[in-house]
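> Below are the sequence and a predicted model for it; my questions follow.
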Amino acid sequence: MSDQYIQSPPGDAICPTFSPGDPAVLARNGMVATSQPLAAVTGLRVLMDGGNAVDAAVATAAALNVVEPASTGVGGDMFALIWMANEKRVVALNGSGRSAAAANAADVTSMGYDAIPKSGRDAGMSVSVPGTVHGWETAIKAYGRMSLQDVLQPAIDYAINGYPVSEVIAHGWKGTDTPGGLGSESKLRQRPSGLELLPTGEAPVHGDVVRLPTLGRTLQTIAEGGSEAFYKGDISQRIATYVRQSGGWLVPDDLAAHHSDWDEPISTDYRGVTVWECPPNGQGIGALMALNLGFADALRYVADPRVTDVPIDALLSKEYAGTRRDLIGPSHVVEKPVYGDPLASSDTVYLTAVDGEGNACSLINSLYQGFGSGLVVPNTGIALQNRGSLFSLDPDHPNYLQGGKRPYQTIIRMATREGEFWLSFGVMGGFQQPQGHLQVISNMVDFGMNSQQALDALRFVWTSKIPGTLASKRTCRRWTINELRRRGHTIEVKSGYDRTGFGGGQVIARDPETGVLTGGSEPRKDGAAVGW
């Protein structure tokens, strides 16, 4: 792309440039935005049938389990931030699961591993209890208007009767084998039950009609029996048995003991906007620290605060951010600005729903990597996550593998202004998430972009594969790239499907005076914002 298509930002800021893309979607009665249009329309139908934002969010998440199964599902975890207009406050729901009671680092190292395997022969070690189903039910019971059975019906219909596969999702279903790991299709081929999610024996291509009957039956069982049918019935027995056969520790009691938790959200003020995240064990604190200029410590400190000490208040203090800011110089890249290795790819879905009354739900659902561990529980269509692979084997690290502990997790976001709801948004994509969140909120607060423009804008990613790497959706002005290289950064420009490495976001903003909703959806993905 030539420089003439890139507009320079105001002031001295570098690189938040954008070229005109699709217009933002406007509505007043309700809106849903997510990474697949059929799922977005599912949520909108729920709103039009009298459901509220929470009902719509759960219906959308369930539909994504079917139409984007590499990224999400009942075998994974969920988190939600909810704003109810009559309460005028943000509440946080932690729907992530814990490690098995018997999980321990000694078993991992005795098998010759220096890290928990993400897939392969002993992939069961990476499987923590799937928290999604209980999270959905908890959200619906506390704040929804419809039953879990009602909101699951569209997903069941897609699974049984079929749907056409969209382009980016087809690409993700195939995946790419690399020296460091298997692509999605290859992982599913490792075991016979994986073919339940490869209905023709191979990954579908763009436009194929796919039916997932075993997954449909599982969703129907959950619709009829609620979370108990998942955590205490035949399904839980099947999950536990299969995980143990694959090297893991889960037993039925681990699933039966699972519960979601309501948490106080954490926040920081950014130029008059209060930005909200779920607290650890999610990495949302990293995004808030980034707004304070203190992103570097997330991988060092994020862990399950119910098991180990996480200094949340200290990490979010402006004083601490100042000490971290002092380490940053304008003339050259910081040599080692993070702990750990924020490189692993992630398959996660984000969705947001806002209804006409001003209620909002920001929800994320994840298997972590493509089809998670690659383990598909026989005769259920359930792909099991591999979030447990994010535990550390270092006994001095707060995220050290222990039984009954939640691993490092994913994030979502809301923003309020002067005590009123303003934004429900998120950017999925593993360790790109806090970086993407920072860039989107900066685009809207600092540069006055609307919901769609903030997502269309150029996005950069810092990774530790090559310290100081900066990558972008499309070319910055040449002078910007040259100047960053002079300061020690390595610039790598991505195109085509490589663009998905920059995450996928959705944004819905609400004007409290007019009730007008403004929605945007990630241009690098297949999704949509829809309203009425």
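Done, it's in.

> all contacts plus neighbour counts: C-alpha atoms, from now on.
Will do.

> Distance of Asn359 relative to Gly448?
Using C-alpha to C-alpha, to the nearest Å, Asn359 is found at 24 Å from Gly448.

> Same check on Thr72?
In terms of C-alpha to C-alpha, Thr72 sits 32 Å off from Gly448.

> Between Asn359 and Gly448, tell me which one has more neighbours.
A count of neighbours by other C-alpha atoms under 10 Å puts Asn359 above the other of Asn359 and Gly448, at 21 against 12.

> Skipping its backbone neighbours, what lies nearest that one in space?
Sequence neighbours aside, Met84 is the residue nearest to Asn359 in space, at 4.7 Å (criterion: C-alpha to C-alpha, 6 or more residues apart in numbering).

> contacting residues for that neighbour?
Counting by C-alpha atoms under 8 Å, 6 or more residues apart in numbering, Met84 touches 90, 358-360.

> and the nearest residue to Asn292 once chain neighbours are set aside, what does it touch?
Spatial nearest neighbour of Asn292, chain neighbours left out: Ala321 (5.6 Å); criterion: C-alpha to C-alpha, 6+ apart. Applying C-alpha under 8 Å, 6+ apart, we find Ala321 in contact with 289, 292-294, 315.

> ok now stretch 368-384, how far from the chain's centre?
Distance of stretch 368-384 from its chain centroid, counting by C-alpha atoms, centre = their mean, to the nearest Å, is 17 Å.

> Please read the previous query as pertaining to stretch 57-77.
With C-alpha atoms, centre = their mean, you get 11 Å for stretch 57-77.

> And for stretch 326-333?
Stretch 326-333 has its C-alpha centroid displaced from the chain centroid by 31 Å (C-alpha atoms, centre = their mean).

> Could I get the buried residue list for it?
Neighbour-count burial for stretch 326-333 flags Val333 (criterion: 16 or more other C-alpha atoms under 10 Å).

> what does stretch 158-177 give?
158-160, 162-166, 168-175.

> likewise stretch 144-153?
Result for stretch 144-153 [16+ other C-alpha under 10 Å]: buried residues 144, 146, 148-149, 151-153.

> And here is the other one:
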Amino acid sequence: MVAAAHPLAAQAGARLLIQGGNAFDAAVATAAALNVVEPFMSGLAGFGLATVWVASEQRVRVLDFAPPMPASFPVGRYTSRLELERGAQAASTPGNLAGWCELLSRYGRKSLPDVLAPAITLAQDGFALSDFGRDEINEQVPLLEPWPELHSALVKNYLPDGMPVKLGGIIPQPELAQTLAEISELGPEHLYGGKLGRRIIDYLRTLGGGLTLADFASVKPHWLDPLTVSYRGLELHVPASQCGGFQLALTLKILEGYDLGRLRKDGADHLDTVYRAIRLAAGERITNGHLGLDQSTDVLSDTVIARLRQRVSDGRPITGPTEQWMPQDRADPGHTTSFSIGDAEGNLICITQSLGSPFGSGVVVPGTGVCLNNHLHWADVQPASPNLAKPGDALPVTMAPSLATRSNRPVLALGTPGSYGIPQTQAQAFVQYVEFGLPLQQAIEAPRARLWDGRFIQAENRIAPETIAELKRRGHEIEILDTGWTMLCGGMQAIALDPETGVMTGAADPRRDGYVVAL
């Protein structure tokens, strides 16, 4: 089963399963296809994380392919993340291709040409735009007009017929097809120190960028143990090396102290408790900065959790940041994609990967079809911040691909996009699924909210007006969005696995073009 944010990407992964590949082969095929059909969301020059159950080893592992701050990063040059929003200076080293190839070489069965073939075909032939793809391109491409050189290269690469694009319009990417074909022949070294890498570096220099070939050559994915916490009879596994997983784990540990299932679903008591726990967990993440596995375990101690539960219960309004060390301007939620895959052998995978903002840095390298990320936009460059980013530091990656087990058997893979909202919206879905017992699809479809700095919350309009009124009375500053479904609140893809029967249940978020293919 493949649950992905676009039907053609889910189809690409399913094709590898039909051809005898396993979940790891299908994951690379899905990821590469998303590069083509969601070019504003993710690509080979982005980065990501994978949380996987390896059936042959009977264990959960995390693959971190989010490279650290580049060695060439000029500390002190920038003092605001807005300076790193777009352009060559915003681009960090690409990790996705390295991660894909590590998954394939370590656990896959198919060759690199096999798994990249669906994406190459999609890029060469083009694909038809859905409503979501049309709307994203028409909304996001004009936002790059203040950077004329970036805008013109992007339009040339993706929009040969100009703007606006229309529903069903065909988007071919022949240069990306050629690049993927070269990678399938030459391997990841083509990017990490090879001709493609040199071409990207040379172009970045013409735009004032500072990345070096040494930055590219140093990229190495890392296999890590997950951060694991118990939650309502499950063991939740998330990346320990990044802040989003820690915040999700802490939120759920706080909420485990409340019998939410006895409350009215989506009522004021339910939502007030969840929102308060989310805001407190975000505060702990920001206070502690980057945490490794040992430090995360310390912060998740019974003493800390008891203190936070007491604060949830005291009824006093909670005011605090959700993004970075000091209040930030509310920005685009980030353009990321997450997908989950299970196979007949028992492997279960959740991957989240991103370009950062829509079309990343906005830099499309001529002749390659490669769009570069803007992950340095998430680096904390505020001079007085205790989390001031330095070369070699882990970037504050908010992704939290999660995998749950029960009695050491995999039962759930769930991930979402959404920048600093990722651990917020995943926690809300977990509560619906675990605490209220909703079927997986209904749990993902349930109304959600995005919390911002201070007390501000944006909520989907399917929450009852009387509930909103009571939440406001309790101190939450809530704006009701004019839609019941918004990407501000993520775009989840998930697979639940019944270990007794082997039956898989897939779910795809209507806030995106999510689609599940079952074989």
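Received the coordinates, thanks. Given the structure is predicted, the values throughout are model-derived calculations rather than measurements.

> circling back: sitting in helices, which of the buried residues of stretch 158-177 of the first structure do you find?
Counted as lying in helices by DSSP state H, out of those, are 158-160, 168-174.

> corresponding residue for Val91 of the first structure in the second structure?
In the second structure, the residue equivalent to Val91 of the first structure is Arg61, according to TM-score structural alignment.

> got a list of what its match touches?
Going by C-alpha under 8 Å, 6+ apart, Arg61 of the second structure touches 51-54, 223-226.

> go again using 6 Å as the cut-off
Neighbour list for Arg61 of the second structure: 51-52, 225 [criterion: C-alpha atoms under 6 Å, 6 or more residues apart in numbering].

> before we move on, what about Gly475 of the second structure?
Here Gly475 of the second structure is in contact with Pro317 (C-alpha under 6 Å, 6+ apart).

> does whatever residue of the first structure lines up with it sit in a helix, a strand or a coil?
Taking TM-score structural alignment, the alignment pairs Gly475 of the second structure with Gly488 from the first structure. With DSSP: H, G, I helix; E, B strand; the rest coil as the basis, Gly488 of the first structure sits in coil.

> thought Phe359 of the second structure was touching Phe40?
Yes. With contact defined as C-alpha atoms under 6 Å, Phe359 of the second structure counts as touching Phe40 (4.2 Å).

> Please report the separation between the first and final residues of stretch 478-492 of the second structure.
Taking C-alpha to C-alpha, the first and last residues of stretch 478-492 of the second structure lie 23 Å apart.

> what's in contact with it?
Against stretch 478-492 of the second structure from outside (C-alpha under 6 Å, 6+ apart): 415-418, 449-450, 456-462, 509, 511-512.

> contact partners of stretch 151-169 of the second structure?
Here stretch 151-169 of the second structure makes contact (C-alpha under 6 Å, 6+ apart) with 128-131, 134, 138, 144-145, 364.

> Okay, buried residues for that stretch please.
Within stretch 151-169 of the second structure, the residues that count as buried by 16+ other C-alpha under 10 Å are 151, 153-155, 157-159, 165-166, 169.

> Stretch 381-400 of the second structure now?
For stretch 381-400 of the second structure, the neighbour count (16+ other C-alpha under 10 Å) marks 381-382, 387-390, 393-400 as buried.

> on that earlier part again, between the contacts of stretch 151-169 of the second structure, which sits nearest Met69 of the second structure?
Minimum distance to Met69 of the second structure across the contacts of stretch 151-169 of the second structure is 21.0 Å, recorded for Val364 (C-alpha to C-alpha).

> distance of the counterpart of Gln237 of the first structure in the second structure from Val365 of the second structure?
Aligned by TM-score structural alignment, Gln237 of the first structure pairs with Arg198 of the second structure. Here the criterion is C-alpha to C-alpha. By it, Arg198 of the second structure lies 11 Å from Val365 of the second structure.

> Of those two, give the one with the bigger neighbour count.
Shown here are Arg198 of the second structure and Val365; by other C-alpha under 10 Å, Val365 has more neighbours (22 against 17).

> Looking at the first structure, name the residue matched to that one.
That one, Val365 of the second structure, aligns with Val377 by TM-score structural alignment.

> how about the host helix or strand of Gln178 of the second structure, which residues of the first structure does it hit?
Secondary structure from DSSP states H and E places Gln178 of the second structure in helix 174-186. The counterpart of helix 174-186 of the second structure in the first structure, counting by TM-score structural alignment, spans residues 213-225.

> Following superposition onto the second structure, what is the mean distance for the matching stretch?
Aligned to the second structure and superposed, stretch 213-225 of the first structure gives a mean residue distance of 1.0 Å (mean C-alpha distance after the TM-score superposition for the first structure).

> returning to that earlier point: setting the sequence-adjacent residues aside, check what's closest to the match of Val365 of the second structure.
Ile239 (6.0 Å).

> count of residues packed around that neighbour?
Counted by other C-alpha under 10 Å, the residues lying close to Ile239 of the first structure total 27.

> now do Arg244 of the first structure
Using other C-alpha under 10 Å, Arg244 of the first structure is surrounded by 17 other residues.

> in what helix or strand does it lie?
Element membership of Arg244 of the first structure [criterion: DSSP H and E] is helix 234-245.

> mind listing what's buried in that helix?
Applying a neighbour-count criterion of 16+ other C-alpha under 10 Å, one finds 235-244 buried in helix 234-245 of the first structure.

> Give me the contacts around that helix.
Residues outside helix 234-245 of the first structure that contact it (C-alpha under 6 Å, 6+ apart): 124, 230, 250-252, 377.

> Go through the residues you listed and name the one nearest Gln506 of the first structure.
Once C-alpha to C-alpha is applied, the member of those that ends up nearest Gln506 of the first structure is Phe230, at 29.7 Å.

> quick one: contacts for that closest one?
Phe230 of the first structure sits next to Ser236 when contact means C-alpha under 6 Å, 6+ apart.

> Now it: which helix or strand?
Assigned by DSSP H and E, Phe230 of the first structure belongs to helix 213-231.

> Just give me how far that helix sits from the chain centre.
23 Å.

> now the strands for the stretch 51-200 of the second structure?
Ranges of strands within the stretch 51-200 of the second structure are 59-65, 127-128, 170-171, based on DSSP state E, counting those that start in this stretch.
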